[in-house]
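K.L.:
Below is the structure, and that's it, no one-letter string:
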């Protein structure tokens, strides 16, 4: 199967939206309120009620038998947290893998996630934007705009959220337009020449019938890494986005939501900065000899754990465009609520990467430059029915369909001079000469076509007003096919490029998900629940540039069995909210990446790694000591371990990893936040906030490479806001990483040395944002 521009997506957008448009013409349904009730007044000493849609219909957080973390959009904006990767830094049960491109990123919940750039694998953590599932993890890394809240659902959620939710769901809910005309302008300026601007308007377009909102976003940042080759600043971004939303209520019983969004990003994140010149073997812990030749090649850069500089002639960069359209129609059919969500999303990604991380070509170090082009489209259709509340059996059931197509072209250019006889430099490096320099390349074109259809449902048997049983199931049918064609200028392997290769394949699999368990209200303020869940993630193919014969075999679906008990409570006259959860989950046919070698260059290899497990205890709380002083926090002790690892033939890395931790999963993570509000004068209020985020030691490599371990660290942030609600003004001062703690969000083996990915808050920085609501 060869994917071309004419076959990349089979339907026109007009046809894609047809089901929801037809639904709008059918019998009507009451509009579903998606926002929380009005918060208590500024003088209230009670905690406001939080409404979530984790069960596909609005419900108070404390009544939902799922472990959920909720972060408000207002808090994200105030704290300069603009992506899901940044959000996970303050969510103890979630973590994020950084990379030089959106294609290389991953989300993890309870220590489990998917690390792969292959388009033939789906994420373990499902990301949902306004009810629309995204099929690739790179789609969810765009800047966030007009967010009402982010809901992080922990544990398998396949009964209601789709096949790729075996570890959890991150659901992003954007703001609805207001009934009255208004708007805002929000400007932020931060050290490092980071600038952010948001603008939005909202209001009625037709009284009582149509409400609309439109928002724009711009952000740019020079970066916190220096390229000494040309003095350029790297690790920055330039992003622009827009979002429009229409809420149409043609009669009191019908609600239609039409949403369009677009984000264009231009990032220049390097493929890591050098931190060490030795490689420690695992499991012997023998430290190899220092790579003095590489040290000379990157000079004057000095590799260290706090290094923020590179020496490269190529700017690693990525152009990333995300866009989407969706139509959600809710209406009433007698006593039942019906919902249709029709959506189309498009993702375009072009990346350039410097794989050798050096400014010149030497006999010992070939120059390797990559360019990849990705074009991805998905169409989704979901139909749901919800029973009326208050019956013996309350339920939500439905049908889901996804069609996704991915086409990629990836090219690797290799410049080398293996026959150079030039005089060696004092460092031992041998320069290239024009007569001995050759340029080779490999080019791969490959595509993925996937289809998934499922029927699902979950309900509650209400035996008494305080006792109910939860039961849900999902049946999924997945079809997956690929084609791959790689050409090379050489018949034999060259550094980082395997010989020419052509392959195609397909598979189809049936999968099942489910959840069952009791829920009991001890009293009106305390609820407990226990669930047994089964998660399912579909089959996969390791389709990538250096694909070879054994990659033709489909990777088996990943399944999980999870057991969870939880408690949710509102105590002290709703001044203290305390939620607890304990869980034990085992994954079979775990889909993982393992390091491999291609002619001396490290690549990754996707396999069914065997079985892994994750178990732990989670806690989150909110305490309102007075109308002015609030303390909140969360902590998680998660033991994510490899139980039985299946070592593939010819693996270059050690497979002696049974009992070792999963990558990107520290045993302990916690955060603590305090806020104090007080009047100043003339209607102005001050809001002082501080938070501390801690994580224990974490390994970033499933092969347990000792050099890929990030030691434990903690980050302190603070904000000071002055606001006047009547005048609509607010000014916020932000201080990030006040203790100036340097750390790595990823550590990778560059072949004889290690490199780290540098986070935005790797150094202390300050900023100010000004907002005017009108």
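P.N.:
All right, it came through fine. Predicted model, so just to flag it, every value in this text is computed and none were measured.

K.L.:
Every contact and neighbour count from this point should use C-alpha atoms.
P.N.:
Will do.

K.L.:
Would you work out how far apart the start and end of stretch 739-754 are?
P.N.:
Its start and end residues considered, stretch 739-754 measures 25 Å (CA to CA, to the nearest Å).

K.L.:
Give the buried residues for it.
P.N.:
742-751, 753-754 (16 or more other CA atoms under 10 Å).

K.L.:
nearest residue to residue 111 other than its sequence neighbours?
P.N.:
Excluding the flanking residues, the one nearest residue 111 by CA to CA, 6 or more residues apart in numbering is residue 665, at 4.5 Å.

K.L.:
Surely that neighbour is in a strand?
P.N.:
No: under DSSP: H, G, I helix; E, B strand; the rest coil, residue 665 falls outside any strand and is assigned coil.

K.L.:
Surely it and residue 696 touch.
P.N.:
No: at 9.2 Å, residue 665 does not count as touching residue 696 under the criterion of CA atoms under 8 Å.

K.L.:
Geometric centre of the chain: which residue is closest?
P.N.:
In the chain, the residue lying closest to the centroid (CA atoms, centre = their mean) is residue 107, at 4.3 Å.

K.L.:
rewinding a little: for the residue nearest to residue 111, give me its contacts.
P.N.:
By CA atoms under 8 Å, 6 or more residues apart in numbering, the residues touching residue 665 are 95, 110-112, 638, 640, 698-699.

K.L.:
Comparison target, given below:
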């Protein structure tokens, strides 16, 4: 089944449909400053109509474009320092997890057949692949982070939340924005936009950006600096005011990243259940290998495989907005692509254990959304239709190198054994993965204004998902001969099959689902609003497209080919307040989310040595409180203090993959008892019960805070203000492995960013900045190297950086 013909046929509707521009200019204040005085009100379009953020009965944070620019938060990775419940992890663009309150996609869950739980929308267009979240923002007016299920408001169902990005639109006044930044480590960035009229009815806007920075990790193998930045992007928009009630906007964009990325450094080693002579220290000694540094914050890696992270996205959209008199009708037709061409070093050492590891991928998507929004005296509503069609093609390639046999296999004295004949050298796995993914939905939300103070807001969504996936994995030896399961496999072939196994299967998934929610909100006073909500929703099921566990003959266990949908029950209550003439804003919310059939990486008993795959953890629970506090006593000072406490855990998960300290030994059978953790040569459990333990990537406490002060001055003949600001963030320790491990906890850390400069009334701004001012050494995440050798590697956060930015707007 494909929705592509339906979406193509629906495209002409874009010429006769739509809502007037719903986006009102956002405040330049940070999210926590929401509405700090009478003249500083943030207007959002979270519910597809313009309204103040304080009046919306949704837990959300809003970042104005000016605040994003001033704080250097030019991508989602940096935005997470300003929004405590947003988590962003990216080993590379394809292996990216974007979570809100710890939900969305578990770490390590890179699988073409599994969808994300956090939706990313740019000007109402849904971006299906999380890789899009790694790009720089381009001419952004504001970013809204909506927490909790949003399926009755947005086209694609999202169970954890949505990131709604609104760019600056074409204007009929001629405007220019230009910004140049230079800094240490070869950092240079340019952002520019120009907008103006072509006629009384047509306006255009052109925007470009470019970011470059040298690598801040030294690769001892070849002397290169790695993990740098090399980003370029552009967007063109044409607005046609066809009539006084009809607006049509055509948008095209293209973005490319091409850094030498993404490398991990040696972090530590920990004892596993593997035999002592197969732990990292012994293997390295046998190979005559010494890591160039065992101090991770010396920022030295040793990677012998060339690194590449060529990441390209782009597309076009046609948005039509029509005021019908009975409501605002919007149609958005969009096509997008994503191309990924990587090269990784997946043994994380300078040894040729895995000489090639890469999964190039190409994705194309078409979306069509039509919605009608109405604002009335007693009733407001939004009703919409959404269609989505996606194709994904991935080509996996893994080649074992000259050091593979002695690194991965048991030592032996037999001269003909694979260990001594080096039969893993040149062993190659070629995987071809295909996915066709289609969904359609009817959604709607109604607001009944029962009284001037009380509103009741029910919503419902009817959704259909269909997926068809194929996986074909072929294994060959160094001579190009097929390596397959057979009754007469040689000892060498069995050794090869223990490392790379061929597999082929096809699977389909389809399901209807109904979601619903209800919210009650009550205004205790003009500036004191309360709300409570309940949502029952789902995250689409999927297909395991990274391979399946297999039986003793190598046949895939097809009962694991498809993954159940997640079933979500979400409860939330909140309070939004402003005091002292809106000079103080304090918002508070409490939430509890329970997920049945949580999609996670699991193992299948005795087959776990062959493959990890995606299945369902029976129950996960996330609960906590969040707050935003903003102070603006006058026009010269503002401050904010945001935070979240989040208790996120597996409630029931008995067949989880074991952490490294319990892995690598002989799997227990019958009445055998697993050895204590970290026992070389011990017995390992087939799987581990992690019930009651923390979800990965979630700190119990996260904070963001900051302040800015200014004084009026005249410089260089221009009136304006001198200002200085600080922005900080803090998070407590978090687990960096799907099953918590003593070896992969990331310690808590605090980051501090400083800025000071002169802002002229004429639109000129120049300032100096320091990020990570105290040069805190921290990990973005830790990872377990393959092979159960006990090697733990780390992805480092940026060191202290500094520079200067000049910006002009006229």
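P.N.:
Thanks, I have it. In this text the structure is predicted, and so the values were computed from the model without any measurement.

K.L.:
returning to what we had before: for the contacts of residue 665 of the first structure, which entry has the maximal number of neighbours?
P.N.:
residue 110 (29 neighbours; other CA atoms under 10 Å).

K.L.:
Counting residues, name the longest strand you see in the first structure.
P.N.:
strand 438-464 (DSSP state E).

K.L.:
buried stuff in that strand?
P.N.:
440-462.

K.L.:
mean distance, that strand to its aligned residues in the second structure?
P.N.:
Superposing on the second structure and averaging over aligned pairs (mean CA distance after the TM-score superposition for the first structure), strand 438-464 of the first structure comes out at 0.8 Å.

K.L.:
Between which two of the contacts of residue 665 of the first structure is the distance greatest?
P.N.:
The distance between the two most remote of those (CA to CA) is 14.7 Å, for 110 and 699.

K.L.:
Turn the buried residues of stretch 739-754 of the first structure into CSV, including distance to residue 71 of the first structure.
P.N.:
Output for those, formatted as CSV (distance: CA to CA, whole Å):
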residue, distance to residue 71 of the first structure
742, 25
743, 24
744, 24
745, 22
746, 25
747, 28
748, 31
749, 35
750, 36
751, 40
753, 39
754, 35
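
K.L.:
Inside strands: which ones of those?
P.N.:
746-749, 754.

K.L.:
Format these as CSV; extra columns: distance to residue 176 of the first structure.
P.N.:
Listed next are those as CSV, based on distance: CA to CA, whole Å:
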residue, distance to residue 176 of the first structure
746, 36
747, 40
748, 42
749, 45
754, 46
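
K.L.:
which among those gets closest to residue 527 of the first structure?
P.N.:
Closest to residue 527 of the first structure, out of all of those and judged by CA to CA, is residue 746, at 39.1 Å.

K.L.:
Aligned against the second structure, show me the partner of the closest one.
P.N.:
Counting by TM-score structural alignment, residue 746 of the first structure lines up with residue 781 in the second structure.

K.L.:
One more: residue 408 of the first structure?
P.N.:
Looks like residue 408 of the first structure aligns to residue 394 there (TM-score structural alignment).

K.L.:
tell me which element the residue lying closest to residue 783 of the second structure once chain neighbours are set aside falls in.
P.N.:
Excluding the flanking residues, the one nearest residue 783 of the second structure by CA to CA, 6+ apart is residue 793, at 5.4 Å. Assigned by DSSP states H and E, residue 793 of the second structure falls within strand 791-796.

K.L.:
measure residue 49 of the first structure to residue 62 of the first structure for me?
P.N.:
Between residue 49 of the first structure and residue 62 of the first structure the computed distance is 9 Å (CA to CA).

K.L.:
Would you mind telling me which of those two has the busier surroundings?
P.N.:
residue 62 (23 against 16).

K.L.:
re earlier: show the contacting residues for the residue nearest to residue 783 of the second structure.
P.N.:
By CA under 8 Å, 6+ apart, residue 793 of the second structure lies in contact with 264-268, 348, 782-785.

K.L.:
and which of these is nearest residue 357 of the second structure?
P.N.:
residue 348 (11.2 Å).

K.L.:
ok, now which ones touch the nearest residue to the closest one once chain neighbours are set aside?
P.N.:
Nearest non-adjacent residue to residue 348 of the second structure, counting by CA to CA, 6+ apart: residue 303, 6.1 Å away. Taking CA under 8 Å, 6+ apart, we find residue 303 of the second structure in contact with 219-221, 263, 345, 348-351.

K.L.:
Which ones among those map onto helices?
P.N.:
For the contacts of residue 303 of the second structure, not one is inside helices, with DSSP state H as the criterion.

K.L.:
Which pair of those spans the longest distance?
P.N.:
Among the contacts of residue 303 of the second structure, 263 and 351 lie farthest apart (CA to CA), at 14.6 Å.

K.L.:
Pull the number of nearby residues for residue 612 of the first structure.
P.N.:
Residue 612 of the first structure, neighbours per other CA under 10 Å, totals 24.

K.L.:
Sweet, I'm off.
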